[in-house]
Structure formats: structure tokens, C-alpha cells
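1. Sequence and computational prediction follow.
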Amino acid sequence: METTIASPRPKSARAVSTESSDRLGLLRAALGYIEERHWDVVLGTSVERENGVWSCSCGDRRCAAIGAHPAMRDWHKRISAQPSRAYEWWTEHPQGSIILPTGRAFDVLECSEEAGLLALARLERHGANPGPVAAAPNRRLYFFVLPNSRTKVATVLAGLGWGRTALDLACRSAGDYIVAPPSRMGIRGQVQWVRGPAEAARWLPDPEEVLAPLAYACGLHRAR
């Protein structure tokens, strides 16, 4: 008996158009954050280059965060977890960075790349769950932890003896944001996942689980 093999179903014009305009994968990533992680997103600015000069799509020639801030001044009111809104934003602005508001589904502990990698190695060596970790091209690391952590972070650091020490360790919580992979950030390159929000790093840790090695690494780096 002859076997009939079905021809692959042709892609819709919308799907083909989306793939061709999403060369940087930003729309795909934004939809993934919404649909797989249930994270909110906001459209960010993009990095532009004309006649060898780098600039931000916001139009401010002195912008200190090229391609790395929300595209809209009232971004707090534009936060969305609707796939249709993400499709609209990144179809119209395919190079716009992905902004993830903090203090909602997660907070972020930010530190230097050197200190963060040292802390990450210690956490993994002890079998702890560091959660998702992203690296920005400005040599900063982002550790994703449970939301509403700002007060707890201050309390835990004080309990660890770091309360009066100026550490290069910040908690990004309500009212703040980070630039998410694979967005381009400034002229240095893209934000990348060190540990992506996949199954291995799916559950966000309590900040208390990662603060001790982070504070130690930040203190060690500060002493150099």
C-alpha cells in the first residue's frame, strides 16, 4: 500500500512577516516571558547607529542609558502581560529592548559581574538553587529572587554583619526594572542569560538563600 505523506502546512502571512521582522528574537523572547513565565513586560528604547554615531531611540543625545530604559514616560501604566500587546509593540519596534518591571513577579539583586560569578560558583558548589541569573554587557549580574524583598534584604544583610558596609549590591524592587535578554544594551552588546528561567532555575529563591555568598563576594571585591 502506498503511503501518503502530508505536505507541511504553509505558514500564514502573519507568521512569515513576524519571523522576518523579529531577526533579533525580541518578540519571541517577550512572548516567552509572558506565556511561559507569566512575567509582565514593557517596550524599551532601542540602540541606533547613524554615520558611526551611537544613539538612543528616545532622541536624547545625552542619554546615559542607550537602548536600556522604557520607551514611554508613563511606562508604569503601560505594563502588560497580554501577548497581543507584546506582538503590537515588537512588530512596530522590532529592535526595542525588553523591559521587565521588578517588584511584581520577582525582585532582582544586582551586583558586579566579578562578585556575582564568585557567588554563583559558591552557590552551585553547595547545591543551592541560585534561580535565574542574567548578565548585562556593562558587567553587571542580575539574580532573580522572590518579590517584595527589599526590607528582607536589608534585615538579612544587617544580621550577616553587612548592615553598615557600603556593598555594591542593590535590590531592584517595586517601581524599578531591568533590561532583559536578548535586548541590546548600549553599544557594548546584548543582555544574556547565565542561568535561564528554564526548568533547572524555574523556582525563584528566597533572597535569604543567596544573600550570604553574594554579600561575601561583594565584600571581598570591595576590599581589593
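-> Cool, got the structure.
2. use CA for all of it now, contacts and neighbours both
-> Will do.
3. Tell me the spacing between residue 170 and residue 183.
-> Distance, residue 170 to residue 183, using C-alpha to C-alpha, to the nearest Å: 21 Å.
4. okay, those two: which has more neighbours?
-> Using other C-alpha atoms under 10 Å as the criterion, residue 170 and residue 183 rank with residue 183 on top: 27 against 14.
5. Which residue is the nearest non-sequential neighbour of the more buried one?
-> Leaving aside its sequence neighbours, residue 183 sits nearest to residue 97 (C-alpha to C-alpha, 6 or more residues apart in numbering; 4.7 Å).
6. Ok, residue 174 next?
-> residue 103 (3.8 Å).
7. Isn't the one you found up against residue 148?
-> Yes. Applying C-alpha atoms under 8 Å as the test, residue 103 and residue 148 come out as touching, 5.7 Å apart.
8. ok, and here's another one to check against it:
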Amino acid sequence: MTETIPATEAAQIPQQRGASLLETAVRYAEERHWDVVPGTWLEAADGVQRCSCGDPACAAPGVHPASGDWATRATGSATVARRLWQEHPAASILLPTGRTFDAIDVPETAGFLALARMKRMELTLGPVTLTPDRRMRFFVLPGAAAKVPELVRKLGWSPRLLDLTALGEGAYVAAPPTRYGTRGAVQWACRPTAANRWLPDVEELVSPLAYACGRDR
């Protein structure tokens, strides 16, 4: 099924339902200017879905980098992205952090609590992903990874006691519609739109996120 998108926003919103991994990866590069890199994928072996990395005990089947040089292979070119996914159409879509955005990773329960509070505060949000392992990633301006520990301390929390992590340079997030093993696919909790092309600074979001994580302990 193809998702209906208002004509005024169609060029800014990557489709989730009915879109192939290849076309979605191309749209992320072309329309959002995000670097993309293909990760591993699932393969059927003896009736069981296993990770293409070949490790039967893989902790993240189908949703991790396929090679050690993944960061240098990431591309912001739609043409190159198309070629990469033509080689492996089932490859997961990974978005390196620390480039056009960082991501704040929190538990799902805390993430939804924070979202509700942010809407009441009328804060501007960037895209937010929701993963089948019940994590949410809030996209913010690059540089958040270096700021978060001190910002959390200023709010009166110990960074090591909160389940709140900033993903910056050298890390990545899996993007919709990437599948997490057999558990389901990554989804958008807040979709990319024309309105959230400009990302918030982590300083705008850290207070409701830390508060929600503190309540979720």
C-alpha cells in the first residue's frame, strides 16, 4: 500500500509504506541531504532468517554495518546510493550521525513522555525514529554528543544514571523502513517534513528528555 502524502509536502517527506529500501535511501540522500550507507540484510537459511554477516549469534541481525569502512562508504549522492542498493536491494539503511545531525537515544516510554511534554511546550522537533527494540532517536543539530553530559549535569542529573545517549561522530541510526531481524521495522514517530528540515539544538530538547528518562528509571 502506498502512503498518501499531501502534494505540498510530497517532495520533502520520504515515504515509508510501499517504498523499496532502494528508493527510500535515494530519497533520503536527494531530498534530506543525509548521508546513507547500506548495512547488512536478512537471508533465509534452513527456514530461518539470519544476518548476512554470517554470524548465527548476531546481536543485531540485518541492522548493522556490513564492513569496517562503512563510514567512508557513506554517501550523500542519490546516484551513488542508487548504485549501492542496486547491488544489495535488501540492505538496511544506515544514517551516520555526527554529520548533518546527531541523535539522542532514549527508551520508548521516556521518548513518548518527552514528546507529549515537548508538544505542550510548543518546541520545534526534528524527525524521530522508533525501533522495534523500543528505542527512540531524536534528530538534533550536530555537536550534541559533546554537549549532552554537561547539559544533563546542569539539570541536576548524573549522566551515567540516565538511559539517555547522544549518538555523534562514528555512530549511526537505522532509518525506516529497515527491519530489525524478525521483530519488525523502524518507523517514524515524527516524520521528516518541510517544517522540520531545520533541526533543533540539543539544548532545546535535553530538559524534557532528561526529565522523562528520570521518571522512567
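-> Received it, and whenever you're ready, just let me know what you need. Note that the structure is a prediction, hence the values are computed from the model and not measured.
9. Just want the most central residue of the first structure.
-> Note on the first structure: the residue nearest the mean C-alpha position is residue 180, at 2.7 Å, using C-alpha atoms, centre = their mean.
10. Just give me the match in the second structure for that residue.
-> Counting by TM-score structural alignment, residue 180 of the first structure lines up with residue 175 in the second structure.
11. Per the alignment, residue 69 of the first structure pairs with which residue of the second structure?
-> In the second structure, the residue paired with residue 69 of the first structure is residue 64, using TM-score structural alignment.
12. Tell me how many other residues crowd its match.
-> For residue 64 of the second structure, using other C-alpha under 10 Å, the count is 24.
13. For residue 181 of the second structure, see how far away it is.
-> For residue 64 of the second structure, the distance to residue 181 of the second structure - C-alpha to C-alpha - is 11 Å.
14. quick one, what contacts residue 219 of the first structure?
-> By C-alpha atoms under 8 Å, 6 or more residues apart in numbering, residue 219 of the first structure lies in contact with residue 167.
15. Show me where the first structure has its strands.
-> Applying DSSP state E to the first structure gives strands spanning 42-43, 47-50, 53-56, 98-101, 107-112, 133-136, 140-145, 169-172, 177-180, 184-185, 189-190, 192-195.
16. mean offset of the fourth one relative to the second structure (after superposition)
-> Compared with the second structure after fitting, strand 98-101 of the first structure deviates on average by 0.4 Å (mean C-alpha distance after the TM-score superposition for the first structure).
17. And for the third one?
-> Average distance between strand 53-56 of the first structure and its aligned residues in the second structure, after superposition and using mean C-alpha distance after the TM-score superposition for the first structure, equals 1.2 Å.
18. Show where that strand falls in the second structure, residue numbers please.
-> Going by TM-score structural alignment, strand 53-56 of the first structure lines up with residues 48-51 of the second structure.
19. For the strands of the first structure, give me TSV that also has distance to residue 157 of the first structure.
-> Formatted as TSV, the strands of the first structure follow (distance: least, C-alpha to C-alpha, whole Å):
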stretch	distance to residue 157 of the first structure
strand 42-43	31
strand 47-50	37
strand 53-56	37
strand 98-101	24
strand 107-112	12
strand 133-136	20
strand 140-145	15
strand 169-172	10
strand 177-180	22
strand 184-185	30
strand 189-190	31
strand 192-195	24
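20. now for these, which one comes closest to residue 211 of the first structure?
-> strand 107-112 (8.8 Å; C-alpha to C-alpha).
21. Mean per-residue distance, that closest one versus the second structure.
-> Taken over the aligned residues, the distance from strand 107-112 of the first structure to the second structure averages 0.4 Å (mean C-alpha distance after the TM-score superposition for the first structure).
22. and the angle from that strand to strand 140-145?
-> 150 degrees (axes from the mean of the first three to the mean of the last three C-alpha atoms, to 10 degrees).
23. which other residues reach strand 107-112 of the first structure?
-> 102, 139-149, 168-174, 218.
24. run the last query once more with 6 Å
-> 140-147, 168-173 (C-alpha atoms under 6 Å, 6 or more residues apart in numbering).
25. Same question for stretch 146-156 of the first structure.
-> Under C-alpha under 6 Å, 6+ apart, the answer for stretch 146-156 of the first structure is 103, 105, 106, 107, 204, 206.
26. hmm, try it at 10 Å
-> 102-109, 131, 158-160, 162-163, 170-174, 203-208, 211-212 (C-alpha atoms under 10 Å, 6 or more residues apart in numbering).
27. Same check on stretch 24-38 of the first structure?
-> Against stretch 24-38 of the first structure from outside (C-alpha under 10 Å, 6+ apart): 18-19, 21-22, 39-43, 80-91, 93-100, 105, 180-184, 197-198, 202.
28. switch the cut-off to 8 Å
-> 22, 39-41, 81-83, 86-87, 90-91, 94-98, 105, 181-183, 197.
29. ok, of these, which come out buried?
-> Listed as buried from those are 22, 39-41, 81, 83, 86-87, 90-91, 94-98, 105, 181-183, 197; burial here means 16 or more other C-alpha atoms under 10 Å.
30. Quick check: most distant residue from the centroid of the second structure.
-> residue 46 (31.1 Å).
31. Give me the distance between that one and residue 184 of the second structure.
-> 20 Å.
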